[in-house]
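Q: this one's structure only:
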C-alpha cells in the first residue's frame, strides 16, 4: 500500500505529461514551409528582461518569430497577449512596440492586456477576440502546453516553435513540469476560466 501511495505522484505527473504531449503531437513545427497559414497569430507573453536587467532570450525569439511569420504571409494579424500588472510592467505594449520596430505595421497588432496566464491568453483569444483558429507563437515546450489548452477550449490551433526548439533545462524545466500538471488540473478538474473576460474585440475587419 505504501509503495502504491508513493507511486501516485509519479503516475499523476506522467499522466499530465502524456496528456499535453498527445494533444500537441504533429501540431507544432519550427519549419516555416510546414506551417499552415492562419489569419491570426497569438504571441504568448513573457518578460523582456530577466535577472539583473539581462535580455530574455525567450522574449526575443518570440518577437523575431512573430515578425517572420507576418512577413512570410503565414499570419495576417498578431494578437499579443500578456501580463499588464502595473503601470510599469506591460508585456503587450512592449511586444507591440518591438514588433513595430521589427517591421510589423501597428494596425496589424492587437493587444490583450489580461493574458495573466497561458490559460487566460488561450481562452480569451476565443471568448473575447473571437478566434476559433490560431497560430500560437512561443517556444516548443510552451507551445505544447498551449496546444493542450487550445484543444480543450475548442480552438483549432497550430504552433510555431520559436528559437532553437531545444527543450528547457534546470529551473525552467521544473517549472514547466509543474505548469503542465496545473494546466491539466485547470481543464479536467477545476474547469477554470480566465480572470477577466469582457466585451468582444474585433481583430482587423470582421
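A: Cool, the structure landed. Just so you know, these numbers come straight off a predicted model, no measurement behind them.
Q: switch to C-alpha atoms for all contacts and neighbour counts from now on
A: Will do.
Q: and the longest helix anywhere in the chain, what's buried?
A: Taking DSSP state H as the criterion, the chain has its longest helix at helix 2-24. Residues of helix 2-24 classed as buried under the neighbour-count rule (16 or more other Cα atoms under 10 Å) are 16, 17, 19, 20, 21, 23, 24.
Q: with adjacent residues omitted, what lies nearest to the second one?
A: Leaving aside its sequence neighbours, residue 17 sits nearest to residue 180 (Cα to Cα, 6 or more residues apart in numbering; 6.7 Å).
Q: and residue 183, that's in a helix?
A: Yes - the assignment for residue 183, made by DSSP: H, G, I helix; E, B strand; the rest coil, places it in a helix.
Q: contacting residues around the most centrally placed residue in the chain?
A: Residue closest to the mean C-alpha point of the chain, counted by Cα atoms, centre = their mean, is residue 44 at 3.9 Å. Going by Cα atoms under 8 Å, 6 or more residues apart in numbering, residue 44 touches 62, 80, 81, 82, 118, 121, 136, 137, 138.
Q: check the gap between the fifth one and residue 37 for me.
A: Going back to what we said before, that points to residue 118. 22 Å (Cα to Cα, to the nearest Å).
Q: again with the last one
A: From residue 138 across to residue 37, the span is 16 Å (Cα to Cα).
Q: who's more crowded, the two?
A: residue 138 (28 against 18; other Cα atoms under 10 Å).
Q: which ones are touching the more buried one?
A: 43, 44, 58, 61, 62, 159, 160, 161, 162.
Q: give me the subset of those residues lying in strands.
A: 43, 44, 159, 160, 161 (DSSP state E).
Q: touching, the third one and residue 148? I think so.
A: Put plainly, it is residue 159. No - contact criterion Cα atoms under 8 Å: residue 159 and residue 148 do not qualify, at 11.2 Å.
Q: quick one, which of those two is more surrounded?
A: For residue 159 versus residue 148, the count of surrounding residues by other Cα under 10 Å is larger for residue 159: 27 against 24.
Q: okay, now the one to match up with it:
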C-alpha cells in the first residue's frame, strides 16, 4: 500500500511546488508593476513635494493589539501635520474604517490632527474608506478631487497611486516614516498579497463598497 501511494504523493508534491513557485513569481511581478506605476510621484521631503489643495490621509488603527500606539498611525499623523504646516495641503480627507460605533478611524485622526493645530473645517472625514481602492475612488467621486496627495508609508502610497492612475486620477504621494523590525516585515508580507488584490480590482473593474451623496471640498456644504 505504501509503495502504491508513493507516486501520487510525489506527483502532488511536485504540483504544490510548481504552484508555490508560480505564486511567488506572480507576487514579484505584480509588486514591481505597482512600484513602477508610482515612479517619480513619491516624495519624502516637505520642501520638495508640490503643493496641492487636498491630501488623502489613509487610515489605520491608532493602537496595537497588544497595547501602545501603532507607529504606522503616528507617523502618518506626523506626515499630515508637516504638510499642512508647510502649506503643501490646505484640506485633508481622513479616509478610514468606521465599520461599527466602537471603531472610528476618521474621527480618531481628526481629533489628533486638531490637537496638532489643524482647524476642524479643513478636515473631512471619509467613513467608508474600508480599502485603499475605496479611499482613492471616493476622493474623486464623493469629495470631487481629481488631483491630490496621498499620505501613508511608501509601500502603501505606491499601491494607492497605482489605483488612482488606473482610475484616471492624478495622485502623488508623501511618504510617512516607515516601521522597521518584525512588525514591519509582517506588514510588507501582507502588502504583497494586497497588491495582487489591487490589480485584480482594476482588471475586474471593482468599485467602492459605498459612494453616497457628493461632499465636494470647497463647496458651501463643506466649508
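A: Perfect, I can see it now. As the structure is a prediction and not an experimental result, all values here were calculated from the model.
Q: the aligned partner of residue 143 of structure 1 in structure 2: how many residues sit nearby?
A: Aligning on TM-score structural alignment places residue 143 of structure 1 opposite residue 157 in structure 2. By the measure other Cα under 10 Å, the count of residues near residue 157 of structure 2 is 26.
Q: residue 119 of structure 2 versus the aligned residue in structure 2 for residue 86 of structure 1, what's the distance?
A: In structure 2, residue 86 of structure 1 lines up with residue 100, judged by TM-score structural alignment. Going from residue 100 of structure 2 to residue 119 of structure 2 by Cα to Cα gives 26 Å.
Q: and what of residue 11 of structure 2?
A: For residue 11 of structure 2, the distance to residue 119 of structure 2 - Cα to Cα - is 64 Å.
Q: what is the nearest of the ones in strands among the contacts of residue 138 of structure 1 to residue 96 of structure 1?
A: residue 43 (10.1 Å; Cα to Cα).
Q: circling back to that earlier point, between residue 100 and residue 119 of structure 2, which one's more packed in?
A: residue 119 (12 against 7).
Q: aligned counterpart of the more buried one in structure 1, please.
A: In structure 1, residue 119 of structure 2 lands on residue 105 (TM-score structural alignment).
Q: give the equivalent position in structure 1 for residue 73 of structure 2.
A: Under TM-score structural alignment, residue 73 of structure 2 pairs with residue 59 in structure 1.
Q: skipping adjacent residues, who's closest to that match in space?
A: Going by Cα to Cα, 6+ apart, residue 59 of structure 1 has residue 48 as its nearest residue, at 5.5 Å.
Q: what residues are up against that neighbour?
A: So residue 48 of structure 1 contacts 55, 56, 59, 60, 91, 94 (Cα under 8 Å, 6+ apart).
Q: can you put these in a markdown table and add distance to residue 114 of structure 1?
A: What follows is the contacts of residue 48 of structure 1, written out as a markdown table (distance: Cα to Cα, whole Å):
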| residue | distance to residue 114 of structure 1 |
| --- | --- |
| 55 | 23 |
| 56 | 21 |
| 59 | 18 |
| 60 | 21 |
| 91 | 10 |
| 94 | 14 |
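Q: between the residues you listed, which has the most around it?
A: Counting by other Cα under 10 Å, top hit in those: residue 91 with 26 neighbours.
Q: picking up where we left off before, and the match of residue 119 of structure 2, how close does it get to residue 79 of structure 1?
A: Residue 105 of structure 1 is 13 Å from residue 79 of structure 1, by Cα to Cα.
Q: show me what contacts residue 150 of structure 1?
A: Contacts of residue 150 of structure 1 by Cα under 8 Å, 6+ apart are 122, 123, 156, 157.
Q: same thing with residue 104 of structure 1?
A: Residue 104 of structure 1 neighbours (Cα under 8 Å, 6+ apart): 67, 70, 71.
Q: just the buried ones among these, please.
A: Buried, going by 16+ other Cα under 10 Å: 67, 70, out of the contacts of residue 104 of structure 1.
Q: pick the one among the contacts of residue 104 of structure 1 closest to residue 200 of structure 1.
A: residue 70 (23.8 Å).
Q: can you tell me the closest non-neighbouring residue to the aligned residue in structure 1 for residue 34 of structure 2?
A: The equivalent of residue 34 of structure 2 in structure 1 is residue 20 (alignment by TM-score structural alignment). Distance criterion Cα to Cα, 6+ apart; nearest residue to residue 20 of structure 1, sequence neighbours excluded, is residue 148 at 5.4 Å.
Q: that neighbour reaches residue 23, doesn't it?
A: Yes - under the criterion of Cα under 8 Å, residue 148 of structure 1 makes contact with residue 23 at 5.3 Å.
Q: the helix or strand encompassing residue 144 of structure 1 vs structure 2 - mean distance after superposition?
A: Element membership for residue 144 of structure 1 (DSSP states H and E) is helix 140-152. For helix 140-152 of structure 1, the mean deviation from structure 2 after alignment is 0.7 Å (mean Cα distance after the TM-score superposition for structure 1).
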